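Q: coordinates only, sequence not included:
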């Protein structure tokens, strides 16, 4: 049984912990340090894979993450949960994307990411994230477990939903769609964490701004929407704080008495 924290706070990244310049405000860094001093665990909850955010985790001194929209959970460096996509399903979606849709893919697990081919959609998406384009390996799923796939496209995902009912498709940016096992979500990852670590009675808080935060908001005790969040998410929030550019995280943590 792990030593129980006083509370756990989950932070989405883009539009939430990150400001518009894809950086973390000094007020947020100070707030995270105060949380830790108060035996409150800060956790990242993101569509990104842990290997993408190594530098951020080092900068914030956060060592726990709900990654890939809940498909992997690391708690203080320990791998608590993974939700791998069946290889046969990946073969099917790869063939369908290549032969029917002409949509390139990215393949993710908690330790690496690859793309199916070098393409303009890949360039556009990773430039949007301010990241280098990953290496090409269109058969990586035959060698390694895959927990999330990205459709690198600006439209077209609707056709996939009927063909692949065992998968969930969530548009996370204008240039990509996150794909993972049906029923997977940030909320599902949080549920697995709390169950596996014996933390089901620990108070939980979450900050978010987009629709991939929706299930997380339904799961935690105290959902907090950023001022820049989409209206549908604000409607599910207990509290709407200031924006990601205007100390929204620090202000809400102070309001809830966590720092």
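A: Nice, thanks for sending it over. The structure displayed is predicted, hence computed values, not measured ones. Numbers count the residues shown, from 1 in each chain.
Q: going by C-alpha atoms from here, please, whenever you check contacts or count neighbours.
A: Fine.
Q: check which helix or strand covers residue 93.
A: Residue 93 is part of helix 87-96, with elements assigned from DSSP states H and E.
Q: quick check: buried residues in that helix?
A: If you call a residue buried by 16 or more other CA atoms under 10 Å, then helix 87-96 has these buried ones: 90, 93-94.
Q: and the residue positioned nearest the centre of the chain, how far is that from residue 96?
A: For the chain, the residue sitting closest to the mean C-alpha position, by CA atoms, centre = their mean, is residue 46 at 1.7 Å. Between residue 46 and residue 96 the distance, using CA to CA, to the nearest Å, works out to 27 Å.
Q: please report the distance of residue 252 from residue 190.
A: Taken as CA to CA, the spacing of residue 252 relative to residue 190 amounts to 21 Å.
Q: give me the more crowded residue out of the two.
A: Remark: of residue 252 and residue 190, residue 190 carries more neighbours, 26 against 20, as counted by other CA atoms under 10 Å.
Q: any idea which helix or strand comes after the helix or strand hosting the more buried one?
A: With elements delineated by DSSP H and E, residue 190 resides in helix 186-197, which encompasses its position. Using DSSP H and E, the helix or strand that follows helix 186-197 in sequence is strand 204-208.
Q: show me what contacts residue 36?
A: The neighbourhood of residue 36, defined by CA atoms under 8 Å, 6 or more residues apart in numbering, consists of residue 42.
Q: here's the one I want to compare it with:
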């Protein structure tokens, strides 16, 4: 098999549960890039929380963040593409969440806004990403064009699930939604997801979709995994995702990314030591 690009989700995919890139994964990805293969990070994270992993890998490519809503050239931190939610939909979602007293996160200009920094969801997400939330009254924004909104409820309660359903029922195809975790519901502009934006980036680089392998572990990775020639679900993915893709590898804790790349794409003269 011949590939020209590797697209990687971060959390639950390239990263272990303690948010590390294993030495084997690091070594094989660096070796692939030296051979001229493009390595793309494609994540729901903000750019500032994804960039340290690009630094660690020494990448020379763009980073697709916010599930595709923002693309940044890693070499000079230049924003190449950004498509926020329409302001009227942001306002509707804020109102619906307030009516059900559910915590939501608003993202804009690499900043993460919450109304209460002390609640369980904000503390958990801060620990998960390393980001620091900014406390703000959601009625006080001058610009409601958010890059991304997430609705979060650690208990995965009936109220949380009913809010997610209400948003989908009312706004439908006017927005893009995905549950990346049982407790995390993501909302973006209808024109973006990981698959749409990765396809756009590959085309700009002259790379065919069938020359790309992509790895993911959650439903917000589905469009990306089904667009490319080699879509790979991690062993820790939900069954619904595994059933929709062509390949399944080992878990993120057991070097699933590196194992798949070595098995299918690496030359026998590789410098990788296993």
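A: Arrived safely. Bear in mind the structure is a predicted one, so any value in this text is a computation, not a measurement.
Q: what would you report as the TM-score here?
A: The TM-score (TM-score structural alignment, normalised by the length of the first structure) is 0.87; 253 aligned residues with a CA RMSD of 2.4 Å.
Q: quick revisit: in the second structure, what residues pair with the helix or strand just after the helix holding residue 93 of the first structure?
A: Next along the chain after helix 87-96 of the first structure, taking DSSP H and E as the criterion, comes strand 105-108. The counterpart of strand 105-108 of the first structure in the second structure, counting by TM-score structural alignment, spans residues 104-107.
Q: how far apart are the helix holding residue 93 of the first structure and its match in the second structure?
A: The superposed helix 87-96 of the first structure is, by mean CA distance after the TM-score superposition for the first structure, a mean 1.7 Å from where its aligned residues fall in the second structure.
Q: before we move on, the earlier item: elements contacting the helix holding residue 190 of the first structure?
A: Helices and strands in packing contact with helix 186-197 of the first structure are listed as strand 65-67, strand 72-75, strand 78-82, helix 214-219; criterion 3 or more CA pairs under 8 Å, 6 or more residues apart in numbering; DSSP states H and E.
Q: one more pass at 10 Å, please.
A: strand 7-11, strand 40-45, strand 65-67, strand 72-75, strand 78-82, helix 214-219 (3 or more CA pairs under 10 Å, 6 or more residues apart in numbering; DSSP states H and E).
Q: how far does the last one sit from the chain's center?
A: Pointing back at helix 214-219 of the first structure there. In this view, helix 214-219 of the first structure has its centroid 13 Å away from the chain centroid, taken as CA atoms, centre = their mean, to the nearest Å.
Q: check stretch 67-76 of the first structure too.
A: Offset of stretch 67-76 of the first structure from its chain centre (CA atoms, centre = their mean): 8 Å.
Q: buried set for that stretch?
A: Per 16+ other CA under 10 Å, stretch 67-76 of the first structure contains these buried residues: 67-75.
Q: can you tell me the closest non-neighbouring residue to residue 187 of the first structure?
A: On the basis of CA to CA, 6 or more residues apart in numbering, the spatially nearest residue to residue 187 of the first structure that is not a chain neighbour turns out to be residue 216, at 3.9 Å.
Q: list the contacts of the one you found.
A: Contacts for residue 216 of the first structure were tallied using CA atoms under 10 Å, 6 or more residues apart in numbering; they are 10, 12, 45, 69-70, 185-191, 205-208, 223.
Q: one more time with 8 Å
A: Residues counted as contacts of residue 216 of the first structure (CA under 8 Å, 6+ apart) are 185-188, 190, 206, 223.
Q: most surrounded residue in these?
A: Across the contacts of residue 216 of the first structure, the neighbour count under other CA under 10 Å reaches its highest value at residue 186, namely 28 neighbours.
Q: what do we get in the second structure for that residue?
A: Under the alignment defined by TM-score structural alignment, residue 186 of the first structure corresponds to residue 194 in the second structure.
Q: next, count neighbours for the equivalent of residue 60 of the first structure over in the second structure.
A: With TM-score structural alignment as the criterion, the equivalent of residue 60 of the first structure in the second structure is residue 57. Here the count is done by other CA under 10 Å, and residue 57 of the second structure has 17 residues near it.
Q: would you mind measuring from residue 57 of the second structure to residue 200 of the second structure?
A: If you measure residue 57 of the second structure against residue 200 of the second structure using CA to CA, the figure is 23 Å.
Q: again, but for residue 15 of the second structure
A: When CA to CA is applied, the distance between residue 15 of the second structure and residue 200 of the second structure equals 25 Å.
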